[in-house]
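Colleague: sharing a model that was predicted from the sequence below.
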Amino acid sequence: MKLQTAIDRLTLEEAVAKARLLDGQTDIIEMGTSLVKDYGNEAIRQFRQAVQKSTLLVDEKTIDEGAYEFRQGFENGADILTVMGAASKATLATCYEVAQTYHKTMMIDLMEVSAEKLQQIADFDDAIYCLHHSTDRKDVMNPSDTVAEFHQQLPHIKRLAIAGGIDLAGAKALAEQGLTEIVIVGSKIMKAADITAAVQSFKEVL
């Protein structure tokens, strides 16, 4: 099971320094959406220079212009790019084709995707499907229950990630369950007094 650490809502200089610190400590370093919006492709290039050992995911959250955004993301250094599951099937197919061409990976963000839409987009064999609980929602997600429900509905999807307020207890439950490829953690690591120690704690339970 892999740990993805999300770096978000910082200045570019601060974010790149955090990425350099965590390179090789966490399996995947995520350049968060705020950094994409604030600094664009320059941020991807700087993250790529800082991240040499970990996989680099850029949380583009593409919802249209899929070919252009995915080409730009991969050419500037991303290993994994995200597209919203709410996008059209045509956009998802285009993003997937670009990812395959570049020998890279597409992650589909399933935030607020209905069961009906999920059935329509469940056929991208090499994509990672990401269960994502919105930060703006006030309710709390039980990660292992969420994964179990998803797996019951779509057992053929093997590449699964989950994000949204996951703490050590949630990560441990996911590890024991054994159905998730990637556990995504943001604030529980990035707001810790010692972020490298926090990463190590999550790696130990995973």
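Modeller: Yep, that arrived.
Colleague: from here on, just use CA atoms for contacts and neighbour counts.
Modeller: Fine.
Colleague: which elements pack onto the longest strand seen in the chain?
Modeller: Counting residues, the longest strand in the chain under DSSP state E turns out to be strand 55-62. With contacts taken as 3 or more Cα pairs under 8 Å, 6 or more residues apart in numbering; DSSP states H and E, strand 55-62 sits against strand 28-31, helix 33-50, helix 66-75, strand 80-84.
Colleague: try this one side by side with the last:
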Amino acid sequence: ADLKTADAGELEATLAFEAGADLVTVMGAADDDTVRGAVAAGRKYGKEVVADMISVTEGRVARIREVAKLGVSFVEIHAGLDEQARPGYSIEALLADGREAGVAFSIAGGVKAATIGLVKEAGAAVAVVGGGIYNAPDPAAAARELRRLTA
């Protein structure tokens, strides 16, 4: 459940896990107690929590390491659509932060057929593809191509 919880981490994660979620997101910019609460609910239910780093741009590597120590399963280094629209945006900055942080991470924000090789090389555990599929002329073909490139 892509909750992007920013407060009441244990409560919101509990609701999602009880409704059948296997993994929930908590905002990486949230208070440490919010992250700890979501992680506690995950442990109680035998489920996982990911910290979504969307909007964390300053000190991102340090915050990635902090939330990893709080017990999340992995950290999603995520550039939202607004960040991706800025001049000079490149997925390489996200990947560099993931490599530098040295923790399990996923990438969201600019993943497509042309960049999936870089994502694999960087060691991302998960690649989240949005626009690379839904903006393609043939979304089904784009999804098949991404699957082929990651096999």
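Modeller: Good, I have the coordinates. Keep in mind that what you see is a predicted model, and the values were worked out from it rather than measured.
Colleague: hmm, back to that, from the chain's centroid, how far away is the longest strand of structure 1?
Modeller: Counting by Cα atoms, centre = their mean, to the nearest Å, strand 55-62 of structure 1 is centred 7 Å from the centre of its parent chain.
Colleague: just the buried residues of that strand, please?
Modeller: T55, L56, L57, V58, D59, E60, K61, T62 (16 or more other Cα atoms under 10 Å).
Colleague: turn these into JSON lines, including distance to H151 of structure 1.
Modeller: What follows is these, written out as JSON lines (distance: Cα to Cα, whole Å):
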{"residue": "T55", "distance to H151 of structure 1": "25"}
{"residue": "L56", "distance to H151 of structure 1": "26"}
{"residue": "L57", "distance to H151 of structure 1": "24"}
{"residue": "V58", "distance to H151 of structure 1": "26"}
{"residue": "D59", "distance to H151 of structure 1": "24"}
{"residue": "E60", "distance to H151 of structure 1": "26"}
{"residue": "K61", "distance to H151 of structure 1": "23"}
{"residue": "T62", "distance to H151 of structure 1": "25"}
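Colleague: ok so, going back, residues in contact with the longest strand of structure 1?
Modeller: 27-33, 36, 44, 47-48, 69, 73, 77-84, 87, 109 (Cα atoms under 8 Å, 6 or more residues apart in numbering).
Colleague: reformat the helices and strands packed on strand 55-62 of structure 1 as CSV; add mean neighbour count and distance to A99 of structure 1.
Modeller: Listed next are those as CSV, based on neighbours: other Cα atoms under 10 Å; distance: least, Cα to Cα, whole Å:
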stretch, mean neighbour count, distance to A99 of structure 1
strand 28-31, 26, 17
helix 33-50, 18, 16
helix 66-75, 19, 7
strand 80-84, 25, 8
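Colleague: nearest to A163 of structure 1, of those?
Modeller: A163 of structure 1 lies closest to strand 28-31 among those, at 11.8 Å (Cα to Cα).
Colleague: whereabouts in structure 2 does that closest one align?
Modeller: Against structure 2, there is no aligned range for strand 28-31 of structure 1 (TM-score structural alignment).
Colleague: what's that strand packed up against?
Modeller: Going by 3+ Cα pairs under 8 Å, 6+ apart, strand 28-31 of structure 1 lies up against strand 2-7, strand 55-62.
Colleague: can you check which of these gets nearest to V140 of structure 1?
Modeller: Closest among those, once you apply Cα to Cα, is strand 2-7, at 19.0 Å.
Colleague: contacting residues around the helix or strand that that closest one is followed by?
Modeller: Per DSSP states H and E, strand 2-7 of structure 1 leads on to helix 12-22 as the next helix or strand towards the C-terminus. Helix 12-22 of structure 1 is touched from outside by I7, D8, I29, L35, Y39, A43, Q46, F47, A50, V51, T196, with contacts defined as Cα under 8 Å, 6+ apart.
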